[in-house]
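>>> Let's see this in three dimensions:
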Amino acid sequence: MRAIWSGEVSFGLVSVPVKLYSATTSHDVSLHQVHDADGGRIRYQRRCQVCEKVIDYKNIDRAYDDGETSVIITKDELQDLPADESKEISVEQFVPSAQIDSMVLDKSYYLEPAGRSAKSYVLLRRTLEEAERVAVVTFTLRSKTRLGVLRVRDEVIVLQGLRWADELREPEFQIPSSRVSQKEQEMAASLVESYSEDFDPGRFADEYQDQLQTLIEEKLEHGEEIDTEATFGAAEDDQDGGNVVDLMQALKESVDQRRKSSGKSASAGSQKKSA
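Reported below is the predicted structural model:
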C-alpha cells in the first residue's frame, strides 16, 4: 500500500502528522477496446481541432466555456491558486454522525500516524471515540479543496470525503399520491421482519464480475470460440411477461417464500449442530 498524500491534521493547536492511503479499491476486471474485425487495440489521441495536430500533454492547458465565451486557464495560474500548497487537514467542527446525510459521502482514506510518536494520533482517535461525533474537516488533495469527516474504524482514523452542498441535485419529479391499505402495510412489515438480520458484506458477491472472470479464463484456456450456454447455462425466460402483479398477492407470496427459505436454513443449521 502506497501513501498518496502526507501532511497533518490540525486539531486546535495540536498537529497530528499523518500519511493518507486509499481505503477502497475496485474489483472490476480491466478491459480495453479493440477493433472487432482484427483485434487491433483502439488508441485515443489528443488532437487539436484547429491545427489537427496530435498535441503532447505538456502543451495542453485548460479552458472554461460558458456557451458564449471561452477563457484559457494556464498551468501556472492553477499552481498559483492558494489551496494548491496546503498540506493540512483542518478540523472545522465536531457534529453528530447522524447529521451526515449518506448522500454526501464520497471516497474513504486511511490516516496513518507519521513520525516517531503516535501520541497525538492516539489522542485524536480517543477524542473522536469518546465524543461519539465525527470531525468535519477541509483539506486539499490533487489540487482541489475538499470537504470531509474524520471517524474511527478498528482503531484507525478514516477520512471520508464529502460532496459540497451545491453538488447535490434536487429531484425534478413528484411522487404521485397513492393509497396504501393497513393490511398491505402490515404485510410489508412482516416481509421486512422475515429479512431482518445483521449485515454481513462478505456474504454478497459481484456475480457479473465473477462470470466475466470465468469467461476470460475459458477463452484463455480454450480459445476465442466457446459455448457460453454450456459455460453459464441457458438464460431463464421472464415468466411474468411484464404483467402487472397484484401488490397484496406479491407481498403474501414473498412472505411465504421467505419463511420456507428460512425454515430450510434453520433446519440445515440444526443438523450441523447435532452432527
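>>> For the rest of this, base every contact and every neighbour count on C-alpha atoms.
OK.
>>> in the stretch 151-275 of the chain, which spans are helices?
Under the criterion DSSP state H, counting those that start in this stretch, helices of the stretch 151-275 of the chain are mapped to 182-195, 207-222, 228-232, 247-274.
>>> and if you look at the stretch 1-150 of the chain?
Using DSSP H, counting those that start in this stretch, the helices found in the stretch 1-150 of the chain span residues 75-79, 119-131.
>>> wait, which of these is closest to Thr214?
Closest approach to Thr214 among the helices of the stretch 1-150 of the chain is made by helix 119-131 (43.0 Å; Cα to Cα).
>>> returning to that earlier point: got a markdown table for the helices of the stretch 1-150 of the chain, with mean neighbour count too?
Formatted as a markdown table, these follow (neighbours: other Cα atoms under 10 Å):
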| stretch | mean neighbour count |
| --- | --- |
| helix 75-79 | 11 |
| helix 119-131 | 16 |
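>>> now those in a markdown table, with distance to Val16?
Formatted as a markdown table, the helices of the stretch 1-150 of the chain follow (distance: least, Cα to Cα, whole Å):
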| stretch | distance to Val16 |
| --- | --- |
| helix 75-79 | 26 |
| helix 119-131 | 6 |
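>>> With Glu253 as the reference, name the closest of those helices.
helix 119-131 (44.7 Å).
>>> Ser261 is nearest to which of the helices of the stretch 1-150 of the chain?
Ranking the helices of the stretch 1-150 of the chain by proximity to Ser261 (Cα to Cα) places helix 119-131 first, at 39.7 Å.
>>> To compare against the first, here's the next sequence to fold:
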Amino acid sequence: MRAIWKGAVSFGLVSVPVKLYSATESHDVSFRQVHAKDGGRIKYQRICSIDGEEVAYADIAKGYETEDGEMVILTDDDMAELPSTSSREIAVEKFVPSDQIDPMLFEKSYYLEPEKTGAKPYALLRQALLDADRMAVVTVALRQRTTVAVLRVREDVIVLQTMMWPDEIRQPDFSIDIGEVKDAEVAMANMLVETLAGDFDPSEFEDDYAEAVESLVKAKIEGGEVKKTPTSTKSSGEVVDLLAALQRSVEAAKTARGEATDETSDDDSKPAAKKSTTKKTAAKKTAAKKTAAKKKAS
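Alright, predicted model coming up:
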C-alpha cells in the first residue's frame, strides 16, 4: 500500500506521527458503454444546454444551483476565499463510548501506521481505546477540507473513519402502521431469530455476481466472441494509420506540383523519358530555325 497522507495524532501533550492508508477498495463489476455493432467505446461531449455548443474544458466553471433553479457562477478567486486548511494534525476532541455513534455516519476508512518514533505512543493509544471500549472523536483536514472522524481499533491497528455531517443523514419521510401484533406472532419471530442466530464471518459471503460475470466473459473469450477494436488492443495500428496519412499527404503535394510520386515513378518511368526526349528534340528544332534565320539575314 502507498501512504496517501502523513501527519500526527495529537491528544493532550502527546503527538503520534502517523501515515494514512486507504483501508478499502471497490471490487464492484463495471461495464463500459460500447457500440453493439463493433464494440467501439461511446464518447461523451461537453455540450452547453443553452446554446448546444461543445464547451472547451478551459471554459468550464463551477456553478452552484439554488433551490429555485438559478445558477450562481463561482470563479477561482471565489473558491480561493473559502475556508480551507492544510493542517497535518489529527486532533482528538473527546473519547466517547463506542455504542454512541451510529454506523450510518461512517463514510471512508483508513489505516493509521505509526512512524518509527511514534510506535510506543501509538501502542499506548491503541490499548487505551481497547480498555475503555471507546472511540476517539477527531477533526482532520483531508483534501484541504476539515472533517469529523473517529479512531477505533481493528485487529491491533488504529483505523480512522471519516464521518458524514449530521445534516447529511436523511430522515425517513414515511411511517409504518403495523396494526395489532399478537403475542404468538412475537414469539414466533423470536424463535426465528434464535434459529438463525450466529456469529458474523465475512468469509462466508461471496460476491457471486462478480464471479458470474467473470465466468461469462471468460467463456465468451474462449468462444472467440471478442470485438477487436483499436482501443482494446496494444497493436501499433494508430501509428500505421498516421504514417499512411502522412504518405498520402506527401503524394498529394507532389501530384499538385506535377512531380512523380512513389506509386507512379516505376510505372511512369518510360513515359517520363519520352516526354524528356520530346522536349530535347523540340529544343534542337528551335535552335536550327534560329541559325537558318541568321544566315538569311547575313
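>>> Quick one, which of the helices of the stretch 1-150 of structure 1 gets closest to Asp101 of structure 1.
helix 119-131 (18.7 Å).
>>> average offset between that closest one and structure 2?
Its aligned residues in structure 2 lie a mean 1.9 Å from helix 119-131 of structure 1 after superposition (mean Cα distance after the TM-score superposition for structure 1).
>>> list the helices and strands that helix packs on?
Packing contacts for helix 119-131 of structure 1, counted by 3 or more Cα pairs under 8 Å, 6 or more residues apart in numbering; DSSP states H and E, involve strand 14-22, strand 144-153.
>>> what sits up against that helix?
For helix 119-131 of structure 1, the external contacting residues (Cα atoms under 8 Å, 6 or more residues apart in numbering) are 11, 14-17, 113, 134-135, 151-152, 155-157.
>>> re earlier: quick check: which of the helices of the stretch 1-150 of structure 1 is nearest to Pro96 of structure 1?
helix 119-131 (9.0 Å).
>>> can you pull out the strands in the stretch 51-200 of structure 2?
Using DSSP state E, counting those that start in this stretch, the strands of the stretch 51-200 of structure 2 run over 62-65, 71-74, 89-97, 106-114, 134-142, 145-154, 157-163.
>>> give the contact list for Phe173 of structure 1.
Residues near Phe173 of structure 1 by Cα under 8 Å, 6+ apart: none.
>>> nearest to Ser203 of structure 2, of the strands of the stretch 51-200 of structure 2?
That would be, of the strands of the stretch 51-200 of structure 2 and by Cα to Cα, strand 145-154, which comes in at 16.7 Å.
>>> That closest one versus strand 134-142: what angle between them?
140 degrees (axes from the mean of the first three to the mean of the last three Cα atoms, to 10 degrees).
>>> Go through strand 145-154 of structure 2 and flag the buried ones.
Neighbour counts using 16 or more other Cα atoms under 10 Å place Val148, Ala149, Val150, Leu151, Arg152, Val153 of strand 145-154 of structure 2 among the buried residues.
>>> so the fourth one touches Thr139, yeah?
No. With contact taken as Cα atoms under 8 Å, Leu151 of structure 2 and Thr139 are classed as non-touching, separated by 10.3 Å.
>>> doesn't Ala287 of structure 2 fall inside a helix?
Yes. When DSSP: H, G, I helix; E, B strand; the rest coil is applied, Ala287 of structure 2 is found to be in a helix.
>>> what residue of structure 1 takes the place of it?
Here Ala287 of structure 2 stays unmatched in structure 1, going by TM-score structural alignment.
>>> these two touch, right, Glu65 of structure 2 and Met71?
Yes. Glu65 of structure 2 is in contact with Met71 according to Cα under 8 Å; the separation is 4.5 Å.
>>> before we move on, back to that, from the buried residues of strand 145-154 of structure 2, which single one is nearest Ile169 of structure 2?
Val148 (14.3 Å).
>>> Kindly provide the distance from the closest one to Tyr21 of structure 2.
In this view, Val148 of structure 2 and Tyr21 of structure 2 are 17 Å apart by Cα to Cα, to the nearest Å.
>>> Can you name the residues that contact the nearest residue to Ser70 of structure 1 once chain neighbours are set aside?
In this structure, Ser70 of structure 1 finds its nearest non-sequential neighbour in Tyr64, 5.5 Å apart by Cα to Cα, 6 or more residues apart in numbering. Tyr64 of structure 1 is in contact with Ser70, Val71, Ile72, Ile73, counting by Cα under 8 Å, 6+ apart.
>>> Please tell me how far Tyr64 of structure 1 sits from Ser262 of structure 1.
Relative to Ser262 of structure 1, Tyr64 of structure 1 is positioned 58 Å away (Cα to Cα).
>>> Could you do His35 of structure 1 as well?
Distance, His35 of structure 1 to Ser262 of structure 1, using Cα to Cα: 49 Å.
>>> okay, those two: which has more neighbours?
Ser262 (14 against 9; other Cα atoms under 10 Å).
>>> and Glu217 of structure 1, what is it in contact with?
For Glu217 of structure 1, the contact set (Cα under 8 Å, 6+ apart) is empty.
>>> so what corresponds to it in structure 2?
Match for Glu217 of structure 1 (TM-score structural alignment): Lys218.
>>> From Trp5 of structure 2, how far out is that match?
Distance of Lys218 of structure 2 to Trp5 of structure 2, computed by Cα to Cα: 38 Å.
>>> cool, and Gln171 of structure 2?
Between Gln171 of structure 2 and Trp5 of structure 2 the distance is 34 Å, computed by Cα to Cα.
>>> what about the two, which has more around it?
Taking other Cα under 10 Å, Gln171 of structure 2 and Trp5 do not tie; Trp5 has more neighbours (14 against 7).
>>> Now the more buried one: closest residue in space that isn't a chain neighbour?
Of all residues not flanking Trp5 of structure 2 in the chain, Leu20 sits nearest, at 5.0 Å (Cα to Cα, 6+ apart).
>>> Quick check: the one you found touching Glu113?
Yes. With contact defined as Cα under 8 Å, Leu20 of structure 2 reaches Glu113; the gap is 6.6 Å.
>>> so which of the contacts of helix 119-131 of structure 1 is the most crowded?
Most surrounded of the contacts of helix 119-131 of structure 1: other Cα under 10 Å gives Val16, at 25 neighbours.
>>> That one and Met1 of structure 1: what is the separation?
The gap separating Val16 of structure 1 from Met1 of structure 1 is 21 Å, by Cα to Cα.
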